[in-house]
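J.: Kindly generate the corresponding structure for this input.
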Amino acid sequence: MRRDCGLPDGKSFHDLRHFFASTLIFAGASVPMVAQYLGHESPAVTLDVYAHLWPGDDERARDAVDMVLVRDQCGTGNRTGSM
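T.: Okay, here's the model as predicted:
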């Protein structure tokens, strides 16, 4: 399969599994969802392996403030207030 997909030597199915998991996490998938897709016994197993890939509280806080700062007073997201 590796050869058919044009992957370099040394890449395994397990590498593709990690790629799949990290792609789900980057796209915003929840811990339980990733655990289910990977077939983990529990979300705790998923967190043991992939916790470092989920955005931390600091990043979420910065994103929340950024979202508020780009909105106008009506909450439309338009800086000029026009629709």
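
J.: contacts and neighbour counts: CA atoms only from here.
T.: Fine.

J.: any chance you could map the strands in the protein?
T.: Counting by DSSP state E, one finds no strands in the chain.

J.: which ones are touching residue 2?
T.: Residue 2 makes contact with 8-9, 11-13, according to C-alpha atoms under 8 Å, 6 or more residues apart in numbering.

J.: Second chain to compare with the first, below:
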Amino acid sequence: MQDHRNLTRVMKRILDSLNVPRIRFHDLRHSHASILISEGVDVVRISDQLGHSNPEITLDYYAHLLPNTNDGVADIFHNALQIPSNHPEEEGNKKK
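T.: As a prediction, this is how the structure comes out:
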């Protein structure tokens, strides 16, 4: 089994050589999940990728990053309930 400290040392060397701020390895994991969410990847797939036992764990950490999907829901529902006009007499009244 690989010693996690070796990974940390290598990562620090790489970051220093690139002259970028040091971040923890776990921060890369968080960034990975955040980017996938922002790109619209399904939370179930992200959860699987992160190794979470179920998507609820993923949602507990990342739900705040999900786009507000409630925007326009009422309009979508309203439009779905509209009855299309198929009556010729109504079409004639619209032209007058």
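
J.: Fetch the TM-score of the aligned pair.
T.: Here the superposed chains carry a TM-score of 0.64, computed using TM-score structural alignment, normalised by the length of structure 1; 62 aligned residues with a C-alpha RMSD of 2.2 Å.

J.: Now the contacts of residue 2 of structure 1 in TSV, please, with extra columns for neighbour count and distance to residue 35 of structure 1.
T.: Formatted as TSV, the contacts of residue 2 of structure 1 follow (neighbours: other C-alpha atoms under 10 Å; distance: C-alpha to C-alpha, whole Å):
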residue	neighbour count	distance to residue 35 of structure 1
8	9	28
9	8	28
11	11	23
12	12	20
13	10	17
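
J.: Would you check how far apart residue 20 of structure 1 and residue 67 of structure 1 are?
T.: Distance of residue 20 of structure 1 to residue 67 of structure 1, computed by C-alpha to C-alpha, to the nearest Å: 28 Å.

J.: Same drill for these two, tell me which one is more crowded.
T.: residue 20 (15 against 11; other C-alpha atoms under 10 Å).

J.: Under the alignment, what does that one map to in structure 2?
T.: Aligning on TM-score structural alignment places residue 20 of structure 1 opposite residue 32 in structure 2.

J.: Nice, that's everything, thank you.
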